[in-house]
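Asker: The following comprises the amino acid sequence and a computationally predicted model.
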Amino acid sequence: MSAIRTADEDTVERLRDLPPSAKLVAKVLEYEGTLTQSELAEETLLPARTVRYALNRLDEEGVVDSRFSFTDARKRIYALALAE
């Protein structure tokens, strides 16, 4: 089974009108799996503020899932919300 989770057609459609930063964050999550906001900023080379905005937009569209980190409850871990 591949570690890469590919976006389904519905997810791609919801991403269509989002800003490029949100699309980049979604693509990184697609390839990397679950990441924290700071890890996303590091992977995308985007400022933390831009990543936060992108995650908010993705959350509004129902494209990402988030949960608290087990290792540090102050952090959230993000992953693509994909149809199974």
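Answerer: Arrived safely, thanks for sending.
Asker: C-alpha from now on. contacts and neighbour counts both.
Answerer: Noted.
Asker: And the nearest residue to residue 22 once chain neighbours are set aside, which helix or strand is it part of?
Answerer: Among residues not flanking residue 22 along the chain, residue 54 sits closest, at 4.3 Å (Cα to Cα, 6 or more residues apart in numbering). Assigned by DSSP states H and E, residue 54 belongs to helix 48-60.
Asker: got another, please set it beside the one above:
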Amino acid sequence: MKGFALKLIKEALSDSPKTRLELLKITKLPERTLRYNLSKLKEDGLIEERFMIRDLRKKLFLLKVSENEF
């Protein structure tokens, strides 16, 4: 299940940055599973977390672009 959740999250972030709530709606994963996998992806350096300029209480998650993709 963990690999499946990671794949869903990466796929959801592939087109544009998303908030945690947007990811919950898109992936339909349990909140705890989403939080766990977001932290794993951050630890592995695959995603980046940024504060939203319009609302600093919210964070955006985005996939990091690797140098190999160019």
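Answerer: Everything's here; your move. These numbers come from a predicted model, not from an experiment.
Asker: if we can go back for a sec, aligned counterpart of the residue nearest to residue 22 of the first structure in the second structure, please.
Answerer: Per TM-score structural alignment, the equivalent position to residue 54 of the first structure in the second structure is residue 37.
Asker: any idea whether the residue nearest the centre of the second structure is helix, strand or coil?
Answerer: Central residue of the second structure (Cα atoms, centre = their mean): residue 61, 4.6 Å from the mean position. Residue 61 of the second structure falls in the strand class when you classify it by DSSP: H, G, I helix; E, B strand; the rest coil.
Asker: Thought residue 47 was touching it, still the case?
Answerer: Yes - under the criterion of Cα atoms under 8 Å, residue 61 of the second structure makes contact with residue 47 at 6.6 Å.
Asker: coming back round to it: now do the residue nearest to residue 22 of the first structure against residue 64 of the first structure, distance only.
Answerer: For residue 54 of the first structure, the distance to residue 64 of the first structure equals 10 Å [Cα to Cα, to the nearest Å].
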